[in-house]
Structures are given as C-alpha cells and as structure tokens.
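Visitor: The following comprises the amino acid sequence and a computationally predicted model.
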Amino acid sequence: MAEAFQQRVMGLFESSGTVMGLALGGDLGLFKAMADLNRPFTSEELARATSCKERYIREWLGFMACSDIVGYDTESEKFFVEKEKLSCLSGILPLSVGVVSVIGQRQPLLRECFKLGGPDGIDQNVSNDFGKWLGNVRGGSFEQALESRILGEVPNMKEKLESGITMADVGCGTGLMALMIAERFPNSTVWALDVSEELLNLGRQGAKKKNLQNVHFEYADAHNFSEKWAAKLDYIFCYDVIHDLPFPRVALEQIYKSLKDGGVFSMLEPNVHSSLKDNLEHRHSADTYFFSLYFCLPHSLSVPGGDGWGRTMGEERGGQFVREAGFKDFKVYHDDMNHFVCYK
C-alpha cells in the first residue's frame, strides 16, 4: 500500500510539472503558433514564429515530447502535433491550465493566512489575475449558461429580455455575461456590478468595442447596493459569486430587496454538497476544494467576521440562505453548476 501511494504521489508530481509546461506554452502562444504552422517544425522555426529564444524553445519542446504532448520524429528531427490534439492545445486547454501561474502568485499570500497571527484572508483587489483568468476561460461556459440555464430554465425569460427589462449581473467580473445579454437583447438594460474597478474597466472596454449603449458597468458592493436599486430590477444574475462573499446571507437579502415584485433571481453555484462526507465521492469535489482553498475561502475571510463558507457552501446551505433572504418560491436545476431560480 505504501509503495502504491508513493507511486501515486510521484505521478501527481510529474503531472503537475506537465501542467506547468502547458501553462507556459499557453502564455507564450506556442500552441497557437504550432496550429498556424500546421506542419512538422524544428525548434528554430517555432522560435522564429513566436519571437522566442531557440534554446529555451528546444528545452520546452523536449519537455512536451517526453510528456507525450507533442510528437518528435527521430529521422527528420522535427516536432509535430496530431490533429486530434491540436484543437485542444490551441484552444481552451492552455487558458485553463494557465491558472497555475495565478496560483504561484497566491501561494505566499495563502501560506501567511494559515499561520496564527497572519492575515485572515486575501482581499480580491490585491490581485485581479484570477478574475482576468476567469474572463479568458469562461466565454464558452457563459454562452452555454445563457442558452441552457437562463433562457432554458427561467420561464419566459427570453421573451422578457426581448421586450425589454432592467437587470443586473452582480459580481460581473470582466462582464462577459453582461455583454452577451446586452448585445443579444438590445431592448433590455443591463447593469454590470462589481467591486473591482480594474475588472469593470475591462468590461467598459468590451462595451465600447461592441458599441453597446444598453450595458453599464458600475462599482457596487453586493452587501449594500439595495438602497439605489430597491424594487427596481426585473432580473438579477449571479454566476459563481455568492459563496465568495464575506456575508452571503446579507448579499442575498440585498438582492431580494432590489427586485421588483414578481422579479426573478438566478444564483448559479457549484454542484456540491455542504458536508464533506457527501462530497468524498463527488466527481468534481477535489477541484472544488482546490479553488475554494486558493481563492474563494481567502476572499470570504478577507473582511473581519466573514462567514468563510468558501466554494463548498453547497446546495443545502444555498437553499437555506435563499429562503432566509425572503425567497419562498425557488427551484434548483442541477448540472455542473446548480441553478437556483428564485421568485419574489
């Protein structure tokens, strides 16, 4: 058993190294350059195509070849990528594994949070690299969320957006969802709210680029924004946000107050349970705890007295908090993200 466990740990170590190599290749645009070349290539050719030093490219290619990511023809001494791998390597995968560089920046900060006498958490605005990374990788998931979750699971929402409503994306980040909705439904007004001016500015740039006049990016704290929006919003959307907040129940009360009578709130949260014993066999539980430890929990504890639920706030607590906020009528749709559709 001890030997098997040791082999497993060593395998994890080797895999983690490969992930870091993938992230480096994604950051430098090496996989995209391979796709553009669309033929076997030498290290010199890839170096020229990416304006990188050949010696470093050669070492990285050796690393990727020994990891069975790229192929190497020993006769021609050229590297190649199989077609079935190329779309993955030049698409979302390098962006996804790019989180390791963000992790590297947060590791020293998190280490201090563990120590008695150290900080309780990490303020979101200390580094917005995670928010930017999310903005890069979530385009496809937000398109799916718009089609299958918002339009597919909220009754009559497509018709309401087409006719024109006022809605808010709370915790909008770089504003991907807000921009998608504003572009597709020009008769509706979308307020994109967040506490990061850096991320809001990225959203404003996106709106300017698309020449959208019906989306507005504004600083707002989810814990105290209802005074301005009291009973003014027809629909509120939160994607993977509520568990990050220091005080989720306070934020949900603010959301309830901001909705008009008959308004709808969509809360999308990770499909996990609130208890560890119920998550042990869950297919995404390790990833959930990983992101929670490095990002969600430190954000939630960054304010004195923060609840610190983290990403494993779970379906059970989520339902409890929604009810406590005033939503007596809600339904949960299950997928990779649980969709709480709540009615005022």
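Guide: Now that the structure is in, tell me what you want to look at.
Visitor: Please make it C-alpha for all contacts and neighbour counts, starting now.
Guide: Fine.
Visitor: what sits against Ser188?
Guide: By CA atoms under 8 Å, 6 or more residues apart in numbering, Ser188 lies in contact with 161-167, 182, 214.
Visitor: Presented hereafter is structure B, for comparison with structure A:
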Amino acid sequence: MAGMSSKKRCKGSLDTQEQDRDATEDFRDYMADVVSKGHTCLSIALGHELRLFDVLGDFDESKSCRVIAETAGCKEGYIKAWLRTMVSGKIVEVVENEKGETLFFLPKDRLSSLTSTENNLACLTRQVPIYSTVYPDVVRCVKKDGPNGVDYERFAALDVYWEETNKMMHNSRKHLSFILNQIPGLITQLENGTTVCDVGCGPGHRANLIAGMFPNTKVTGIDISEETVAIAKTKADELMLPNVTFMSADGTSLPENWAETFGYVTMSDVIHHVKNQEKMLAEVHRILTPGGVFSLFDFDVHERLADNYGKPSASVMYAFNLLYDLPASLGDDGESGEGHGHHGEVFAHGHAPDDGHSGDDKKPETVLEGHSLEEVCEGFEKPMNILRKVGFEIEIKQIAETLECHIIATKKK
C-alpha cells in the first residue's frame, strides 16, 4: 500500500509539473503577443497620423509599395518598413501578381476602424507614442526618491490630440446615429421634434450636431463654464442653428421650471468627475418627461478590480491614469491630487481648462479637487445603482469605438 501511495504521489507531482510547464509556456506566448501588438500599435498610430490607411482605402485594387508611397507623399523605404509591420500584424493584406511583385491592399471591412475620417480605435493608438515622450519622467516619479509629478506643459501634445479626437467623435454623424439607434424609436422622435438637453456640453460639439441633424428638435446645452458656453454659442451661430441654445448652469441645481421639460437628456464623460452624483442624476430625472430617455456615457470599467481582469477598456483607462493623470495632477506643487485632474482640478462638465474651459470659474459642489483614482474609477455600477434609486429603468450597451459604455435610463411613466 505504501508503494502504491508513493506512485500516486509521484504521478500527481509529474502532472502538476506538466501543468506548470504548460502554464508557463502559455504565459510566455501571451507576453510575446503583448510585445508584438505593442509594436503594431505604434505602427498603426503612425499610419493613422500620416493618413496611410486613407490612401490604401482609396485604391480599388492591390498596389505596390512604390505606388502607395508616391500617393501618400512619403519615402518608399519607410513605407516598405511600415507595410511589413502592418502585414505581420494582420492589418494589411499582401498578394503577389503574375510577375512576382508584392502588392498590398486594405480590405473594405477594416476601413471604418482605421481611417482618419472616422471615430475609431485607431485614434486611440496615437496616445501611446505621446505617452512615450514623458515615459522617462514618469519612471522617475514612481521611484520613492523621485519627483512627485511631471510639469503639465510636458503633456501639451496630448491636449492637441484630445482636441482633434473629441471634435471627430462629437462631430461624427455616423457615430451619433449609431448611439441614437441603440434606443428604439428615438431617431423618429427626434425627426418629428422633441426637446433635448446636453448636460456638461463642453464647447457644444454634440449639442450642435444634434440640432443640425434634427431641425425640428429644440436642443439646450448646459455647462458650468461661462467661457465654454460662449464657445458653443459662437459655433452655433457659425452653423446658423436656430434650434439650439446654450447656458451656464450647475448640473446639480437646474432651473426649477425645467421639471418634465425634456424628452431626451444626454451626458458624456462627465459623471465620473462629479462629487454629488445622486443629486445630479436626480436633477436629470426631474427635468425628463415621463417615459423620457437619458443617455449616460462613461468609461466601460467595473467597480471591482477583479471584474476588470482581461478587460481592454480597463487596461486603457488605468494606463491613462498611470501615465497621465497621476503625474500631471501632481506636477505643479506635488500635493494637488492623486490623479484624474489637470493641475489637480476637474470641473463638473468633464473638461479641463485647457479645452477652452476657464480655470477661474466658481467651483460648485460637483467639482472633485485633488481626488483619487478610487473616487473617479468607481465603475459604471455606481451611477447605475443611483439611476435605479431615483426612479429609472436601466439598460447598458457597449461602444467599441470609444471603449465606453452607454447607460440607457428610461424614466418610468
């Protein structure tokens, strides 16, 4: 019996060792994939910025490297290196013609995910090379004897990038139609004419777009920053939109006479900056008509860290916090915050002063000043629970192009 027991233990030990070897090899393969995709990501960013995907998308047939380079106005040697990366990264396809020449083409079903004219994930790849410019500074900050943060001026390129991508996203009719179509019957309602409120409208991109697409609908945009409201008004005047108005207001204390005024309310990338979320969401409920719909857009991240295991949107957001939020918010005086803030301050509309929002505005109770990652990244479960509490019926959708979630809240009739 002792011998049998020893054999069983030996077999069990061998099985465990085999499992460990398999797990080690699997993780090694995973790491190789991470490294490979990291390099592919940088190359996609280059192609997106130089509009190389747009060039490929305009061709009706496969083309040589020389033709692609000439059309793009780039050096052939660099384009050859880029195309090799794109082929090995499964982004661009390659064929050989009868003469043995290597030709390249971009399948049409990939265009919307890569071209510079669309709001897509290729836009997000351009954050990565920008992070790399401050990477050595962040490394020094992480060390115990290093500086607390990085001078905000070092992140200037990131502000330019955000301005470009935000305009692309909020000015995209295709993107807006996609999210509106996630709510059955809403587009018909907007076409026939209803009332819309964009809470935390920033410079008015989305509010103006809705007003332009649906001339029978009256749109109101509100933002805590008077300077931002002025920018939104100017843009509306330039577009000659008579059906949109903008005003400065605190989302936690909207006009009393707005009760049951709006058929549709939208709020994008704002709620995670708000200290008193329950008060703001209760106000949204109050101004909606019975049966009205509220669209809340925010990070697609869960409250529990374990629930974010392997979740791409969470990886992107947490890296954003590590490589930008923390060092930027601690860069001026070293004591202003623990992340998610420009110079330690974030305003209720969800935009930083450098985005055309005044840093001198009176800060209402919605503002989080010097707030921590835990306060900001509580996950979409918190606002969802509040929405249910104040009287909404909830549905959630994912938006792959922006790594966001779309919480659709309907006010009970």
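Guide: That came through, no problem. These figures come from a predicted structure and were not determined experimentally.
Visitor: Got a TM-score for the pair?
Guide: Here the superposed chains carry a TM-score of 0.73, computed using TM-score structural alignment, normalised by the length of structure 1; 326 aligned residues with a CA RMSD of 4.3 Å.
Visitor: Can you lay out the contacts of Ser188 of structure 1 as a markdown table showing neighbour count?
Guide: Output for the contacts of Ser188 of structure 1, formatted as a markdown table (neighbours: other CA atoms under 10 Å):
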| residue | neighbour count |
| --- | --- |
| Leu161 | 22 |
| Glu162 | 13 |
| Ser163 | 12 |
| Gly164 | 15 |
| Ile165 | 17 |
| Thr166 | 18 |
| Met167 | 25 |
| Ala182 | 21 |
| Asn214 | 19 |
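Visitor: ok, those in structure 2, which still hold?
Guide: By both residues aligned by TM-score structural alignment, their matches' CA atoms under 8 Å, these still in contact after alignment to structure 2 are 161-165, 167, 182, 214.
Visitor: Keep only those of the residues you listed that are in strands.
Guide: Met167 (DSSP state E).
Visitor: Go through the kept ones among the contacts of Ser188 of structure 1 and say which is closest to Tyr289 of structure 1.
Guide: Met167 (31.4 Å; CA to CA).
Visitor: got the contact list for the closest one?
Guide: With CA under 8 Å, 6+ apart, Met167 of structure 1 has these contacts: 188-191, 233-237.
Visitor: any idea how far the closest residue to it other than its chain neighbours lies from Phe80 of structure 1?
Guide: Spatial nearest neighbour of Met167 of structure 1, excluding adjacent residues (CA to CA, 6 or more residues apart in numbering): Tyr235 at 4.6 Å. Noted for Tyr235 of structure 1: a distance of 50 Å to Phe80 of structure 1, by CA to CA, to the nearest Å.
Visitor: The two: who's more crowded?
Guide: The neighbour count for Tyr235 of structure 1 versus Phe80, taken as other CA atoms under 10 Å, is higher for Tyr235 (25 against 21).
Visitor: Confirm the more buried one sits in a helix?
Guide: No - going by DSSP: H, G, I helix; E, B strand; the rest coil, the assignment for Tyr235 of structure 1 is strand, not a helix.
Visitor: Adding distance to Ala65 of structure 1, write the kept ones among the contacts of Ser188 of structure 1 out as CSV.
Guide: Compiled in CSV, those are given as follows (distance: CA to CA, whole Å):
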residue, distance to Ala65 of structure 1
Leu161, 50
Glu162, 51
Ser163, 55
Gly164, 54
Ile165, 53
Met167, 49
Ala182, 44
Asn214, 49
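Visitor: So which of the kept ones among the contacts of Ser188 of structure 1 sit within helices?
Guide: 161-163, 182 (DSSP state H).
Visitor: Just name the closest of the residues you listed to Thr18 of structure 1, please.
Guide: Closest to Thr18 of structure 1, out of all of these and judged by CA to CA, is Ala182, at 39.4 Å.
Visitor: what do we get in structure 2 for that closest one?
Guide: Aligning on TM-score structural alignment places Ala182 of structure 1 opposite Ala211 in structure 2.
Visitor: gap between Val196 of structure 2 and Ile210 of structure 2?
Guide: 9 Å.
Visitor: Now do the shared contacts for these two.
Guide: Common neighbours of Val196 of structure 2 and Ile210 (CA under 8 Å, 6+ apart) are Val219.
Visitor: Where do the strands of structure 1 begin and end?
Guide: 71-73, 78-80, 166-170, 189-194, 215-219, 233-239, 259-270, 329-333, 337-343.
Visitor: quick revisit: got CSV for the contacts of Met167 of structure 1, with distance to Ala65 of structure 1 too?
Guide: Shown next, in CSV, are these (distance: CA to CA, whole Å):
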residue, distance to Ala65 of structure 1
Ser188, 51
Thr189, 51
Val190, 47
Trp191, 48
Leu233, 54
Asp234, 54
Tyr235, 50
Ile236, 48
Phe237, 44
